[in-house]
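**Q** Okay, here's the prediction I keep looking at, along with the sequence it came from:
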Amino acid sequence: MVIGLVTGAVVPLQPIVAQSCNYYAGQAVGGQSLNVDLCSITRASAKSVDFVYYLGQERIQSQANCQDGSWVTFPERQRNRPQSSATQQMLTVVCGYQGRRPSSNNIATVFDPPSNVRTAPNGKVLCAIRERRTIHTYGTVGAWYYTDACGEMGVIHSGQLKFQP
């Protein structure tokens, strides 16, 4: 907890993750929110990906084994397997995420609006893009591209996008 400097009120400490890096995967078995820090995802090897996720307010450093569908948490080195749709979604996102591409190839045009930006592939709609416009993309999960077009990270289907040459 943090004490508010102006009011003196007790305020819950929130994880410090840029809004555009945060990916809400759902609720874990224990009822906590599970959020992935997309900006923390880095490829460790051909089968492993390092990443950080938040279980409620707890920050957890991890490494996913994308071949066997598990992840290890650090420093305790505990191996985990999905026990909820949220942890399965976390692994799907982490293993499919290709990261923020530094080139201009990450600019796409939504060419046939309206187009929905969703929380996950086929997930809840975050917002609808109602006019033809350019957006930034930050990697893929299957046929979906990550974008921050709604002010937070979501996905849009590749069929709605044309990339700049």
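**A** It's in.

**Q** Could you use CA atoms for every contact and neighbour count after this?
**A** Noted.

**Q** quick one: contacts for D50?
**A** The contact partners of D50, by C-alpha atoms under 8 Å, 6 or more residues apart in numbering, come to S40, I41, T42, R43, A44, Q61, S62, Q63, A64.

**Q** Pull out the buried members of those residues.
**A** With neighbours counted by 16 or more other C-alpha atoms under 10 Å, the contacts of D50 contain buried members at S40, I41, T42, R43, S62, Q63, A64.

**Q** Put this next to the first one:
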Amino acid sequence: MKSWGAEVVLVDGPDLAERVKAVVGDGSLRYAVDAVGGSATARLGAAVSPGGVVVNYGLLSGEACHISGVDLVFRGVVLRGFWLVNWFQHTPREGVAKAFGELIALLAAGELTTPIEATYPLARVRDALRHAEKQARGGKVLLVAES
């Protein structure tokens, strides 16, 4: 994460909120992004500042998102879901084009990268899908059009 520009990287754990506070100090942590669900969501909810937002986009734990009633009611923390399919369905074509234009510019400038573990020609799509289904990959699996 630091090689991609993160200033601080914290690994999840029962004391996450305290470690976030140690880094943020009197500042605020307004947003947290969660792909895990379950108790990880609750720890992020406890770590954001009052009125903060936890955005969940996946359930890698296989569990529903949990968040403390204290964080929801007394601290005003918001849990919001995000699914890219819904975003595409509800965002006007111009908005999608603008977002992709910004992403392409970041990619072209080398400011946005992602590790690629393997590439496959279209003729080997089945092999690519089997590879993509593997747990704990080190990067994306891409299909490449033959020229």
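**A** Perfect, thanks for sending it. Everything numeric here is computed off the predicted structure, so don't read it as measured data.

**Q** quick one: TM-score?
**A** The TM-score (TM-score structural alignment, normalised by the length of structure 2) is 0.25; 66 aligned residues with a C-alpha RMSD of 4.9 Å.

**Q** one step back: could the contacts of D50 of structure 1 go into JSON lines alongside secondary structure and distance to V110 of structure 1?
**A** As requested, these are exported to JSON lines (DSSP: H, G, I helix; E, B strand; the rest coil; distance: C-alpha to C-alpha, whole Å):
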{"residue": "S40", "secondary structure": "strand", "distance to V110 of structure 1": "27"}
{"residue": "I41", "secondary structure": "strand", "distance to V110 of structure 1": "26"}
{"residue": "T42", "secondary structure": "strand", "distance to V110 of structure 1": "28"}
{"residue": "R43", "secondary structure": "strand", "distance to V110 of structure 1": "29"}
{"residue": "A44", "secondary structure": "coil", "distance to V110 of structure 1": "33"}
{"residue": "Q61", "secondary structure": "strand", "distance to V110 of structure 1": "35"}
{"residue": "S62", "secondary structure": "strand", "distance to V110 of structure 1": "34"}
{"residue": "Q63", "secondary structure": "strand", "distance to V110 of structure 1": "34"}
{"residue": "A64", "secondary structure": "strand", "distance to V110 of structure 1": "32"}
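
**Q** got those residues as a markdown table, with distance to T87 of structure 1 columns?
**A** Rendered in a markdown table, the data for the contacts of D50 of structure 1 read as follows (distance: C-alpha to C-alpha, whole Å):
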| residue | distance to T87 of structure 1 |
| --- | --- |
| S40 | 17 |
| I41 | 16 |
| T42 | 18 |
| R43 | 19 |
| A44 | 20 |
| Q61 | 14 |
| S62 | 13 |
| Q63 | 13 |
| A64 | 11 |
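
**Q** for the helix or strand harbouring D37 of structure 1, packing partners?
**A** With the criterion set as DSSP states H and E, the secondary-structure element containing D37 of structure 1 is strand 33-43. Packing contacts for strand 33-43 of structure 1, counted by 3 or more C-alpha pairs under 8 Å, 6 or more residues apart in numbering; DSSP states H and E, involve strand 22-27, strand 48-55, helix 85-96.

**Q** Run through the neighbouring helices and strands of the longest one.
**A** Counting contacts by 3+ C-alpha pairs under 8 Å, 6+ apart, the secondary-structure elements packed against helix 85-96 of structure 1 are strand 22-27, strand 33-43, strand 48-55, strand 58-65, strand 133-141.

**Q** remind me, longest helix of structure 2?
**A** Among the elements of type helix in structure 2, defined by DSSP state H, the one spanning the most residues is helix 93-108.
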